[in-house]
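Peer 1: Sequence first, then the predicted structure:
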Amino acid sequence: MLSAESAAAVRATLPAVAASLDAITARFYDTMLGDRPELLDGLFNRGNQADGGQRRALAASIAGFATALLERPDERPDAILGRIAHKHAAVGVTDDQYVIVHKYLFAAIAEELGSALTPGAAAAWDEVYWLMAGALIAREALLYAEAGAHGGRTWRRWEVVRRTPEAPDVVSFTLRPGDDGPLPPARPGQYVSVRVRMPDGVHQLRQYSLSGALGGRLRRITVKAERGGPDGAPPAGEVSTLLHDTVREGDGLTLSAPFGDVRLEDGDAPVVLASAGIGCTPVAAMLHHLAETGSRRRVLLLHADRSPRAHALREETAGLVDGLPSAERVFWYEEGAQDLDGTGGGGAARVLPGLMDPGRVDVPADADVYMCGPLPFMRTLRESLLGRGVPPRNIHYEVFGPDMWLPQG
């Protein structure tokens, strides 16, 4: 994929570029958004800009793509590309925006590296960028076509038909489309973007997993209000807080088509659904699908939370598991586990104190694992599963926000 001459130049300069990527991406975003502030209106997440999450994710994707080209020159790094393409499609990225990014990114590289960036090295990194951009443009075009959202025109107005409190600071919104047109398919595990106008007039997007009602013309998202830091000041949690505080039944919301490369695949292999906190939302959609299709697969639901009261969708997901013929569930709570039946017991339902410990359950080595939750939780769980013989290819994960993990293997 990468020419031999460019590969040599990238290999020689990768250490310098990698060491400067944080500074490069910081300069890139500061300059681009300073010149083009309209990009913050409905495209870039200013919360991720404020905490550096988007900058670190971009740096990781560039370094990961370049490294993959060098280490596996005959393969395209599909795992990296697939995840990014779905994230881009969910916010409506268009082909022309890659040209804008190229302009500001390469200006930042030149300014940060100075004389260390020779013309040959610049040409080589330019080749890396357009290989990555071209592959993403092709993938995103296919995703838009599948969703009937050509050219990034993915937005649609929906009406809130039901608002349901699920746990402290967690609310579900059941939605129906505002028109009679055909709906793009929604697969269990996928998410939608919600586009809202903030009090200062700027539009912001956030992604929320579909937590149920995937069939027919109803869909549901379940939103946890992230109240921010000690002073509760934006941009931390500004969209989720706005949804909680202002959206009621009968109101309208603008949603994208569903996207996301982590989705429950049909088959006969055992399924492990593992989550922590609000990571239960894509898992709930997967359980609904298994129940609605009459699945007879072995299903193991694992969830960790602060307490039973904080566990959103607890009774719903427990009921879904209990209705499946070959399913069991184990819940861990940091506090309050003793208040529920089944503490430390066996059988189809178990409630255990403390943090999730997969060593307490029998995880089939041939299971397909889907997990969602905070990054430290998923790192620890993945390491444990690998140690118990679950192949890396069988472990799928969803990250809320920029993906800065990108585990390989």
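Peer 2: Yep, it's here.
Peer 1: okay, CA-based contacts and neighbour counts for the rest of this
Peer 2: Fine.
Peer 1: Please give the element, helix or strand, for residue 67.
Peer 2: Taking DSSP states H and E as the criterion, the element that holds residue 67 is helix 53-71.
Peer 1: Output the contacting helices and strands for the longest helix along the chain.
Peer 2: For the chain, the helix that runs over the most residues, judged by DSSP state H, is helix 4-35. Counting contacts by 3 or more C-alpha pairs under 8 Å, 6 or more residues apart in numbering; DSSP states H and E, helix 4-35 packs against helix 53-71, helix 95-113, helix 119-146.
Peer 1: between the helix holding residue 67 and helix 119-146, how big is the angle?
Peer 2: 110 degrees (axes from the mean of the first three to the mean of the last three C-alpha atoms, to 10 degrees).
Peer 1: another structure for you, compare them:
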Amino acid sequence: MAISEKPLFKKLIQFLKEDSILNQTVKNEMLTKNMQRIIGFELVTLLVNLTVIAILSFAFQPTTSVETWWANRIVMLHSVSAIWVSLMCLITMYGNRKKNRLFNTKIIQNIFFMYILVFGIALVTVDQAITSNITPFLLVCTIIGVFILNRPIDAFVQYLVAYIFFFIAIAQYQTEPAVLTSNRLNGLVFVAIGICATTLIWYSERSNILQKREILDQQKKLESVAYYDDLTGLINRRKWIELLNEEIERMKRYRHSSSILLLDIDNFKVINDQYGHPIGDIVLQEIAALVKKELRICDRIGRWGGEEFIILLVETPIKEGIAVGEKMRTAIETMAIAVDSHSIKITLSIGVASLDCEKDFLTSYKKVDQALYLAKNNGRNRVEFCQ
């Protein structure tokens, strides 16, 4: 049996595919988090660079030529780092304002990742001239593993490349074979620590992001149940009144006029009795979709109950509200709803009233309801208004 045909191997391949898909779904959130962390870390790094430069330049007194050489090289590395980090800060802020922000963030993240590792390796390499210490490499491996959110496979490749450079670089000034071997082994341990930290934190953050998404999805579903009509997809009476109250507050502040339209499908009971309630539901859906299409984005349409719909025309005086109602009535009158072998003609009766911000909604509703009654009483398929 070929390896690829073994059940365990197939399960591993399936796991890696699913894991890769999940990683792709959270990459944008991870990049955004990284940008925030990188900006903060760049500022801290710049402060450390300047502090080290100041200490070695003014407070440290070398006693040998080797110490002088070491101090000069460390100051040079931190100077280069300070300049580079300053440029990175500018690049980071510029990248945040560009259209392809997430793409720019990924590039900045990878550059920053490699810069920190190279900087740590350079410090350790220079340190080998006076000490066997490789603490800087431990620090950068740990810091990157903890603070930079990186896919485990990407982190593994980057750490591997960094370790190869580390392995070669420390031999430049460390001449003791035992110390060199010990440092290389310790460096390998530090890399393993960094990879483990990266992996654990990545999966922890991924789990948090996916859980938050699930919570948001549940909230949206609950909101849909609470605020939307299942049949037509329009907001229900409760949500419509909530939006109406917001508009009334705006009207009080800016002193503009708005209008309310109350729509009723003529002879809807006859449609249900003749064609059945499922056909009646389709008629409601078609009417809701067509009327909504005639409105602006800022206008609010809701299902008021049964075959009635209510519309809030924002910043629309009653004269314009009547014109909008007439346009809707004509559009519905000229259409035919094709259901199975049936072609159903529909008409609307529409009442229009002005929304008065100085009075409560009930006063305006009584007027629009009265206008709708007039439309029904005067022969249906018409628009009436009440001042």
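Peer 2: Structure received. Computed from a predicted model, the values in this text were never measured in an experiment.
Peer 1: Superposing both, give me the TM-score.
Peer 2: For this chain pair, the superposition-based TM-score is 0.22 by TM-score structural alignment, normalised by the length of structure 2; 126 aligned residues with a C-alpha RMSD of 6.1 Å.
Peer 1: returning to that earlier point: next SSE downstream of the longest helix of structure 1?
Peer 2: helix 46-51.
Peer 1: tell me what that following helix is packed against?
Peer 2: Right, helix 46-51 of structure 1 is packed against helix 53-71 by 3+ C-alpha pairs under 8 Å, 6+ apart.
Peer 1: What is the burial count for residue 252 of structure 2?
Peer 2: Neighbour count for residue 252 of structure 2, taken as other C-alpha atoms under 10 Å: 13.
Peer 1: Report the buried residues of the helix or strand harbouring it.
Peer 2: Following DSSP H and E, one finds residue 252 of structure 2 within helix 237-254. The neighbour-count check on helix 237-254 of structure 2 (16 or more other C-alpha atoms under 10 Å) flags 237, 239-241, 244, 247-248, 251 as buried.
Peer 1: can you state the direction angle for the longest helix of structure 1 and helix 119-146?
Peer 2: Using the same axes, to 10 degrees, helix 4-35 of structure 1 lies at 70 degrees relative to helix 119-146.
Peer 1: Give me the neighbour count for the nearest residue to residue 252 of structure 1 once chain neighbours are set aside.
Peer 2: Distances taken as C-alpha to C-alpha, 6 or more residues apart in numbering put residue 159 closest to residue 252 of structure 1, at 4.5 Å, once the chain neighbours are dropped. For residue 159 of structure 1, the neighbour count with other C-alpha under 10 Å is 20.
Peer 1: Confirm residue 159 of structure 1 sits in a strand?
Peer 2: Yes - assessed with DSSP: H, G, I helix; E, B strand; the rest coil, residue 159 of structure 1 lies in a strand.
Peer 1: Residue 379 of structure 1 versus that one, what's the distance?
Peer 2: 37 Å (C-alpha to C-alpha, to the nearest Å).
Peer 1: returning to what we had before: let me know the closest of the buried residues of helix 237-254 of structure 2 to residue 214 of structure 2.
Peer 2: Ranked by distance to residue 214 of structure 2 (C-alpha to C-alpha), those are led by residue 239 at 23.7 Å.
Peer 1: Verify the stated contact: that closest one with residue 227.
Peer 2: Yes - because the distance of 5.3 Å satisfies C-alpha atoms under 8 Å, residue 239 of structure 2 is recorded as touching residue 227.
Peer 1: before we move on, back to that, make a markdown table out of the buried residues of helix 237-254 of structure 2 and add distance to residue 39 of structure 2.
Peer 2: Shown next, in a markdown table, are these (distance: C-alpha to C-alpha, whole Å):
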| residue | distance to residue 39 of structure 2 |
| --- | --- |
| 237 | 47 |
| 239 | 41 |
| 240 | 43 |
| 241 | 44 |
| 244 | 43 |
| 247 | 41 |
| 248 | 43 |
| 251 | 43 |
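Peer 1: if we can go back for a sec, report all helices and strands that the helix or strand just after the helix holding residue 67 of structure 1 contacts.
Peer 2: For helix 53-71 of structure 1, the following helix or strand on the C-terminal side (DSSP H and E) is helix 78-91. Packing partners of helix 78-91 of structure 1 (3+ C-alpha pairs under 8 Å, 6+ apart): helix 53-71, helix 119-146, strand 191-197.
Peer 1: Now helix 78-91 of structure 1: buried residues?
Peer 2: Those would be 80-91, for helix 78-91 of structure 1 by 16+ other C-alpha under 10 Å.
Peer 1: Same list (the residues you listed) but as CSV, adding distance to residue 284 of structure 1.
Peer 2: Output for these, formatted as CSV (distance: C-alpha to C-alpha, whole Å):
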residue, distance to residue 284 of structure 1
80, 26
81, 26
82, 23
83, 21
84, 24
85, 24
86, 21
87, 21
88, 24
89, 23
90, 21
91, 24
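Peer 1: Return the member of the residues you listed nearest to residue 289 of structure 1.
Peer 2: Distances from residue 289 of structure 1 to the buried residues of helix 78-91 of structure 1, taken by C-alpha to C-alpha, are shortest for residue 86, at 21.3 Å.
Peer 1: Next, work out how far apart the closest one and residue 272 of structure 1 are.
Peer 2: For residue 86 of structure 1 relative to residue 272 of structure 1 (C-alpha to C-alpha), the value is 23 Å.
Peer 1: can you check residue 62 of structure 1 too?
Peer 2: Counting by C-alpha to C-alpha, the gap from residue 62 of structure 1 to residue 272 of structure 1 is 32 Å.
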